[in-house]
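>>> pasting a predicted model and its sequence here:
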Amino acid sequence: MRTIKTSSGINISYQDSGELAAPVIILIMGLGAQLTVWPDELYYGLVNNGFRVIRFDNRDTGLSSQLGQLGNPNLFKIWLSKRLPVASHIPYTLDDMANDVLELMAALKIKKAHLVGASMGGMIAQLIAAQNKKKVLSLTSIMSSSTKPKLSAASLKLFIQLAKHRPRRENRDSAIHYNIKLNQLIGSPAYPQDEQTLRKQATLGVDRAHNPQGFYRQLAAIAASDCRQHLMPKIKAPTLVIHGSSDPVMPVAAGKQTAHQIRKAKLKIVNGMGHDFPPALMAKMTKWISKHVKKAEQKRALKKNKR
């Protein structure tokens, strides 16, 4: 694992695999999730398909800087401040996290890249694609949204269920147990993973790094950021939107809306997929992303030849 330091003093831990001269794919992970949540089958599958692939820990996650000095945000106050003139403490925004990606690219001397973002990572990738068009060759938005998450009956039920399993004490065993329950609740109904597999994944994650307060600061970043609907038409990069039909966190309507708002975006709805990366789908997802990126590369080559 390697590390770069941003201009704001934040350490970003990353993994960089594949030929240096190959087209670059940057994987941007979601809320509170470490780079290891990107399945190895997908990560190395893309590398084996001829790409240079980078995955990294967002700030406040994994081995990147943990920003406890920024304090614990009051999510209710942040929500209220977007509707009423109420002051609230916001540790950082999604734009700050998008800037981390740009600084990572600059440090690695990457001028242009294909961005693949999952959940919150999709939101970050959308921001970069809309505001830094020349740096983005293609966009893949997975189980994400162009708006703020809305409270629905399904999401409220999910939050209540998660609250029941929230650790009363912060220790290794309770963190592992909570992670297992979380993934069971948000997982894919058509592709369930057995508890032994989920326990192994949870244990590896907790033992690598455990920063529960970082989750809330990232959640505050989502809550404090504006909707991106007005930015979606500005995205010119070829876009692929992948969304599960059974996603309990981001309803499938969010994926459809995102694809509708981005010109010529392609939408792939995966039946029975939830808000996770089912092992049974990783070979297909690797194929979908590889095909999308290769088409974008061909388009780029044609433009160069015309010039």
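Yes, it's here.

>>> CA atoms for contacts and neighbours, from now on please.
Fine.

>>> for the protein, which segments count as strands?
Assigned by DSSP state E, the strands in the chain fall at 2-5, 11-17, 24-28, 52-56, 113-118, 136-142, 239-244, 266-270.

>>> adding another structure so you can compare the two:
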Amino acid sequence: MLMPVVRRMSWWMVLGWMALGGVALRAEIASTTESPFDRYPIHFTTVNETAIAYQDMGPRDGEAVLLIMGLGAQMLHWGDTLVQGLLDSGYRVVLLDNRDAGLSQKFYALSAPPVWWTLVRAKVGFTPEPAYRLQDMAADAVGVLDTLNIRQAHIVGASMGGMIAQVLTAEYPQRVLTLTSIMSSSGAPHLTESKTEAISALALGAKSDIGRELELANRVTIARTIGSPDYFSEDYARQLAVRVLNRGSYGPGTVRQFQAILASGDRSRLLGSIDVPALVIHGESDPLLPPDHGRDTADKIPGAQFVAIAGMGHALEPEVSRRVLAAMLPFWDESRSQSGLDVSEDEMGPVEAGTSIGSAPL
């Protein structure tokens, strides 16, 4: 009975149905590949007289995860794979741009000496007097939680973000469900130094006023030099760099953040005071903060678990992010079952929300 019906259909009807089907298929594909960063608006809040940009993703009643990124990086550097993986697991994901990076406030009037000069002075024992400290950046992150009335969250930091997360956990333990420190360090002086090529690449990220194409090339070079040798993709590195540059970049901010790291010094004693479930993840091929930085961090946090990822450098490429999720999600489940984590609704009272600027493809 079907064939006569098909024969009576005009060709334009058939082609129209095919076109509609193609549109629907494309829409379905787009809905599954759209970046989570494009699905949620960007907001601002003022913390310590500093404007901080953040995004709040996922269910309001999900356990909150606060992601803090590293030196000169933006929240985009967490990548779609890791963020979408958290959302798919039912978590409420909160991300921020650290001060002096991304869309957060820049401290234009403050000095930013060259990276090489800062390093030379540090080598001969001169601790830089930073424009701000890691403690200030930790307070910024807590301020975002305050804005959202989030009483407690899983705190996750990468690289410098891991250092900020360590400080936050030690100084605001009542706000922390768990700590995850990724490709970070205790700052202890005896640890293996960064490879020379990694430091040189890092210095590229502090350059400014060099033109978009050169900055794009520099960012790809950085990703290749310090990234994961087993998982590096030139296409992925370039696509991410384009999205980051479309959002903006600011080299002097990277220098000031670097000064804050150096001024933080050895956090060994601080790590020993941490009393929440902690997970330390580190790449076995990290040229910027070699693997002993991760092992040392885990050794100094009481009861911390340590996970080494083979082939991971100092970046979160999609395949690396899958391995990070494979370590992090079971750790949170285990911590919840063992300690009965209290993730009830907050009772902090109203806090004035940040100002939304909407979302746009980046």
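That came in fine, so what should we check first? Predicted, not measured: the structure shown is a model, and the values here were computed from it.

>>> quick one: TM-score?
Here the TM-score for the pair of chains, by TM-score structural alignment, normalised by the length of the first structure, is 0.89; 301 aligned residues with a CA RMSD of 2.6 Å.

>>> can you list the strands of the first structure in TSV and add distance to Gly68 of the first structure and mean neighbour count?
Shown next, in TSV, are the strands of the first structure (distance: least, CA to CA, whole Å; neighbours: other CA atoms under 10 Å):
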stretch	distance to Gly68 of the first structure	mean neighbour count
strand 2-5	17	15
strand 11-17	14	19
strand 24-28	22	25
strand 52-56	20	23
strand 113-118	24	25
strand 136-142	29	26
strand 239-244	33	26
strand 266-270	38	17
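
>>> redo the ones you listed as TSV? Include distance to Ala153 of the first structure.
Shown next, in TSV, are the strands of the first structure (distance: least, CA to CA, whole Å):
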stretch	distance to Ala153 of the first structure
strand 2-5	41
strand 11-17	37
strand 24-28	29
strand 52-56	33
strand 113-118	23
strand 136-142	23
strand 239-244	18
strand 266-270	22
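
>>> which one of these lies nearest to Met232 of the first structure?
strand 239-244 (10.7 Å; CA to CA).

>>> which strands or helices does that closest one pack on?
Secondary-structure packing of strand 239-244 of the first structure (3 or more CA pairs under 8 Å, 6 or more residues apart in numbering; DSSP states H and E): strand 136-142, helix 252-261, strand 266-270.

>>> over in the second structure, find the residue span it aligns onto.
Counting by TM-score structural alignment, strand 239-244 of the first structure lines up with residues 278-283 of the second structure.

>>> what segments of the stretch 51-200 of the first structure are helices?
Assigned by DSSP state H, counting those that start in this stretch, the helices in the stretch 51-200 of the first structure fall at 75-81, 94-107, 120-131, 153-165, 172-186, 195-208.

>>> so where is the fifth one in the second structure?
So that's helix 172-186 of the first structure. Using TM-score structural alignment, helix 172-186 of the first structure corresponds to residues 212-226 of the second structure.

>>> okay, buried residues for that stretch please.
Within stretch 212-226 of the second structure, the residues that count as buried by 16 or more other CA atoms under 10 Å are Glu215, Leu216, Asn218, Arg219, Val220, Thr221, Ile222, Ala223, Arg224, Thr225, Ile226.

>>> how about the residues you listed in CSV, adding distance to Thr81 of the second structure?
Shown next, in CSV, are those (distance: CA to CA, whole Å):
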residue, distance to Thr81 of the second structure
Glu215, 25
Leu216, 22
Asn218, 24
Arg219, 20
Val220, 19
Thr221, 22
Ile222, 20
Ala223, 17
Arg224, 19
Thr225, 21
Ile226, 19
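
>>> quick check: the equivalent of Phe56 of the first structure over in the second structure vs Ser335 of the second structure, distance?
Under the alignment (TM-score structural alignment), Phe56 of the first structure maps onto Leu96 of the second structure. Applying CA to CA, to the nearest Å, one obtains 25 Å for the distance of Leu96 of the second structure from Ser335 of the second structure.
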